[in-house]
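Enquirer: I'll drop the sequence and a predicted model, then ask my questions.
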Amino acid sequence: MPRRNKEDMNINEASIFETLESEVRSYCRDWPAVFTSASGSWIRDENGREYLDFFAGAGALNYGHNNPVLKSALVDYIMSDGITHGLDMSTVAKREFLETFQRNILEPRGLDYKVQFPGPTGSNTVEAALKLARKVTGRSAVINFTNAFHGMTLGALSVTGNSMKRAGAGVPLVHTTPMPFDNYFDGVTEDFQWFSRVLDDSGSGINRPAAVIVETVQGEGGVNVARPEWLRALATLCSDRGILLIVDDVQMGCGRTGPFFSFEEAGIVPDIVTLSKSISGYGMPMALTLFKRELDVWGPGEHNGTFRGNNPAFVTSKVALDHYWSDDALTKTTLKKGARISECFANLSDQFPGEVSHRGRGLVQGLVFDQPERAGKVCQLAFDEGLLAETSGPSDQVVKLLPALTITDDELEHGLSILAEATLKVCS
């Protein structure tokens, strides 16, 4: 049969996405451009227009697009015919990553974690964490929190709060119980006391769980920030009752809130930690499941995946850890830039009291609108002016900023000026 050309198929470059790609696509609907290249905090479309990126691959690009230090190491590795696909075989790239991770991350923080390489996504590492917790404890129930997001596979969805995403499962999501996240009741502290009470009350109907899974900052849930004292109380509650504490650091880890791990500020040591997104350093698929040494009860191959050994990602991650995490310089600049965003958002909140508020930590910051549709309008106006920013929260009422940690001060000011102007237009 002769091959049909594009004219015969009535498909052209402008419509191929609408014609052939599934309706499940989302970000491209809000950002109607065809992107072709990117560098640092800038991304360009095929018409040559540049956009300042306050999205950073949903937090997968903490060190920016095509970071030159990481790119150089990756190109050298590929050109030397380094191992690309290795499953969980031992390789030089994996050894060097593990040595660097231990030296720069675990040892300085006094963390005695074993490292597991699950499949290469956030959902994969959450699935591994849930399975391990159940295997260790012999219990099936897991406590999650209101407005949580942990991924799109069935186990991860079961501990996710978003009703639309949960409905996509098509089957009952069982063995999980949601509890109120910090400040869910707008300042009423009894929510946590209620959590403690039902765990200890034999008449509550709550089975003793295997684990509690929590985000220290709920990114998709609306940039909801847990207080350090709340996290410490949660860790104590779990420890006292023999419940494993899982911190999902997929989006908030790797320096997003300032320290490498988002839970460091609270001074807690989770039993299990999930990492993905920016752990590769270069936006390539990679995930880690970290857990206390005594929890390593896996049998060989009991949890695996074809792409659990992404050696090019080991290479870029190793370089990122050496370049950015051998001292605390990046942490300090991240906190400084976050404070600048908070200052800008505070000024906007003061101009529109009762209509606009803000919250966040480090370089995850949210501008919250009492009328949810305004957040989407602000993001649309920002896009028109060359800035990428997304909304989050149960009603998409939050403009969420996730700029690269390496963004320059001038770039940050440029983006904030666009957002401020858009907010003024929408709210005035």
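Expert: Yep, it's here.

Enquirer: Going by C-alpha atoms from here, please, whenever you check contacts or count neighbours.
Expert: Fine.

Enquirer: Check what contacts the host helix or strand of L416 and list those residues.
Expert: Of the helices and strands defined by DSSP states H and E, L416 is found in helix 409-427. Applying CA atoms under 8 Å, 6 or more residues apart in numbering, the set of residues contacting helix 409-427 from outside is 41, 52, 54, 337, 341, 344, 348, 352, 374, 377-379, 381-382, 385, 387.

Enquirer: what comes up buried for that helix?
Expert: 411-412, 415-416, 418-420, 422-423, 427 (16 or more other CA atoms under 10 Å).

Enquirer: so how far is that helix off the chain centroid?
Expert: 24 Å (CA atoms, centre = their mean, to the nearest Å).

Enquirer: Next: stretch 372-387.
Expert: Chain-centre distance of stretch 372-387: 22 Å, with CA atoms, centre = their mean.

Enquirer: same question, stretch 150-158
Expert: For stretch 150-158 - counting by CA atoms, centre = their mean - the centre lies 14 Å from the chain centre.

Enquirer: and the helix or strand containing D322, what does it pack onto?
Expert: For D322, the element it lies in under DSSP H and E is helix 311-324. Here helix 311-324 touches helix 68-79, helix 92-101, going by 3 or more CA pairs under 8 Å, 6 or more residues apart in numbering; DSSP states H and E.

Enquirer: ok, and for the longest one, which residues are buried?
Expert: Of the residues in helix 68-79, 70-71, 74, 77 count as buried by neighbour count, 16+ other CA under 10 Å.

Enquirer: this is the comparison structure:
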Amino acid sequence: MSTDTSAETSIFNRRESEARSYCRSFETVFTTAKGAEMTDAEGRTYIDFLAGCSSLNYGHNDPDMKEALIEHIADDGIAHGLDMYTTEKARFLKAYEENILKPRGMDYKVMMTGPTGTNAVEAAMKLARKVTGRRNIVAFTNGFHGMTMGSLSLTGNAGKRAGAGGGSLADVTHLPFDGALGDDVDTLSQIEWMFDNPSSGVDAPAAFIFEPVQGEGGLNAASTEWMQGVARLAKKLGALLIVDDIQSGCGRTGTYFAFEEAGIEPDMITQAKSLSGFGLPFAALLIKPEHDIWKPAEHNGTFRGNTHAFVTGRVALEKFWSDDSFQKDVQHKSAILTAGLQAIADVLPDARLKGRGMMQGVDVGSGELAGDVCARAFENGLIIETSGAHDEVVKVLAPLTIPEETLRKGLNILLDAVRDATVNTKIAAE
């Protein structure tokens, strides 16, 4: 195989839109992937600490999911069925009921939306307004909920919002997330005051929406008390509670849902990213039965329910969530990750750990330094990216199935990158 990738790269520069982003950080052409590693056209292998931005929680090309999907295709299984009844949809729903809902005492209807997370968020917004008859929705600082116009109105990042080109991003009130104003400021009390004060100018909303851990916003993790407080306030105001568990869900924080430790019962939960288990497009909205007041086709889409994703998603549920062994393994690796990141933070003055479970990172203080760290890590065989309002957080989203040895190796590469970057910074300053 030729190791010259210049021809392949040139077609991207010539024909792909300027909207492309991740590829700008990883200047190579990838050809294969397995588990927690990706290989490029030159035969170089990289440890993957990005995992499709948490779309590959179970790693690349899980053998059991791959076998089931190949068998389904080879047997002329349904490839596309709109929202018609199919054997594979039934099998997926039964697996979700038996492995996720029943063990947690949860009762939700599963709405198949368009195949991306932003569509699940759009559906939640529409339904909240339909149920309550209200327009306003409360979102939180540093939140990211998608890039279509409705979900973008909930998103805080100025750069992302600029993509609307001046289009209306209305009917949303943005309030401070847990810890947004510093560790010594109780944002929940401030939010409660806003709604208790009849002259605050903030009306009772249709819904509150938050991420238990803000992925793109800098790995800000909501405390149990804060999540419980928002849930109580929503109920008090007659508003619905929407938990966006798209990036933080499917085991990423150590439990299937990232809000489980809070014991709250959201009215709606958005699911996507690793829902298919295999990186296939698939999104859904979980709805409490009493709120499922849609009329047929009031929210639909040609690709609502991906039959191939039903196959792989069902295998993921049966393989990883039929008991608590996988969850315990994730929690064990989370402790390894915390220790590794703490060693990295100790190298940098004022650096601090962010996030929870296998959704952690280090706030290094500046986007410039974080970008330098990630670039140096990539040069040494590690794929990793940044997050946060100023891209100041080096974020680890390794597959949950990553072997311990590979996890530790990746953390060592990251530690070396931090050391090299800080030395370079000191030399430049002198």
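Expert: Cool, got the structure. What you are looking at is a predicted structure, and each value in this text was computed from that prediction instead of being measured.

Enquirer: So after superposing, what's the score?
Expert: The TM-score (TM-score structural alignment, normalised by the length of the first structure) is 0.96; 417 aligned residues with a CA RMSD of 1.0 Å.

Enquirer: before we move on, the earlier item: check the mean deviation of the helix holding L416 of the first structure from the second structure.
Expert: Using mean CA distance after the TM-score superposition for the first structure, helix 409-427 of the first structure ends up 0.6 Å from its aligned counterpart in the second structure, as a mean over the superposed pairs.

Enquirer: got the contact list for N207 of the first structure?
Expert: 141, 199.

Enquirer: again, but for Y324 of the first structure
Expert: By CA under 8 Å, 6+ apart, the residues touching Y324 of the first structure are L330.

Enquirer: What does it correspond to in the second structure?
Expert: With TM-score structural alignment as the criterion, Y324 of the first structure lines up with F320 in the second structure.

Enquirer: One more: I143 of the first structure?
Expert: Residue pairing (TM-score structural alignment): I143 of the first structure is matched to V138 of the second structure.

Enquirer: which residues in the second structure does the helix holding L416 of the first structure align to?
Expert: Using TM-score structural alignment, the residues of the second structure aligned to helix 409-427 of the first structure are 404-422.

Enquirer: if we can go back for a sec, just the buried residues of the helix holding D322 of the first structure, please?
Expert: Of the residues in helix 311-324 of the first structure, those buried under the neighbour-count criterion (16+ other CA under 10 Å) are 311-322, 324.

Enquirer: Stretch 377-393 of the second structure too?
Expert: Along stretch 377-393 of the second structure, the positions that meet the burial threshold by neighbour count (16+ other CA under 10 Å) are 377-378, 380-389, 391-393.

Enquirer: measure the closest residue to R91 of the second structure other than its chain neighbours to D76 of the second structure for me?
Expert: Setting aside the residues directly before and after it, R91 of the second structure is nearest to R314 in space (CA to CA, 6 or more residues apart in numbering), at 6.9 Å. Look at R314 of the second structure and D76 of the second structure: by CA to CA, to the nearest Å, they are 18 Å apart.

Enquirer: Weed out the non-buried ones from the contacts of helix 409-427 of the first structure.
Expert: A residue is treated as buried here by neighbour count (16+ other CA under 10 Å); on that basis the buried members of the contacts of helix 409-427 of the first structure are 41, 52, 54, 337, 341, 344, 348, 352, 374, 377-379, 381-382, 385, 387.

Enquirer: before we move on, back to that, make TSV from the buried residues of helix 68-79 of the first structure and add distance to S22 of the first structure to it.
Expert: Supplementary listing: the buried residues of helix 68-79 of the first structure in TSV, determined by distance: CA to CA, whole Å:
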residue	distance to S22 of the first structure
L70	33
K71	32
L74	32
Y77	35
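
Enquirer: Between which two of the residues you listed is the distance greatest?
Expert: Looking at the buried residues of helix 68-79 of the first structure by CA to CA, the two members farthest from one another are L70 and Y77, with 10.7 Å of separation.

Enquirer: Superpose on the second structure and give me the mean offset of stretch 332-342 of the first structure.
Expert: When the second structure is superposed, stretch 332-342 of the first structure averages 1.1 Å from its matched positions, counting by mean CA distance after the TM-score superposition for the first structure.

Enquirer: Quick check: buried residues in that stretch?
Expert: Of the residues in stretch 332-342 of the first structure, those buried by neighbour count under the rule 16+ other CA under 10 Å are 333-342.

Enquirer: how about the helices in the stretch 51-200 of the second structure?
Expert: With DSSP state H, counting those that start in this stretch, the ranges of helices along the stretch 51-200 of the second structure come out as 51-54, 63-74, 87-96, 117-132, 149-154, 158-162, 187-196.

Enquirer: ah, wrong one, I meant the stretch 201-350 of the second structure
Expert: Ranges of helices in the stretch 201-350 of the second structure, per DSSP H, counting those that start in this stretch, are 224-237, 307-320, 325-345.

Enquirer: Redo the ones you listed as CSV? Include distance to L56 of the second structure.
Expert: Formatted as CSV, the helices of the stretch 201-350 of the second structure follow (distance: least, CA to CA, whole Å):
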stretch, distance to L56 of the second structure
helix 224-237, 26
helix 307-320, 11
helix 325-345, 14
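
Enquirer: Which among those helices is found nearest to S17 of the second structure?
Expert: Closest to S17 of the second structure of those is helix 307-320 (CA to CA; 27.4 Å).

Enquirer: OK, contacts around the match of I143 of the first structure?
Expert: When contacts are counted by CA under 8 Å, 6+ apart, V138 of the second structure is found next to 154, 172-175, 205, 207-209.

Enquirer: Which of the residues you listed fall within strands?
Expert: Among the contacts of V138 of the second structure, DSSP state E puts 172-175, 207-209 in strands.

Enquirer: May I see the helices and strands packed on helix 311-324 of the first structure arranged in a markdown table, with distance to L402 of the first structure as well?
Expert: Conversion of those to a markdown table gives the following (distance: least, CA to CA, whole Å):
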| stretch | distance to L402 of the first structure |
| --- | --- |
| helix 68-79 | 20 |
| helix 92-101 | 24 |
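
Enquirer: Tell me which of the ones you listed lies nearest to G283 of the first structure.
Expert: Of all these, helix 68-79 comes closest under CA to CA, at 10.5 Å.

Enquirer: Specify, as a residue range, where that closest one falls in the second structure.
Expert: Residues 63-74 of the second structure are where helix 68-79 of the first structure lands when matched by TM-score structural alignment.
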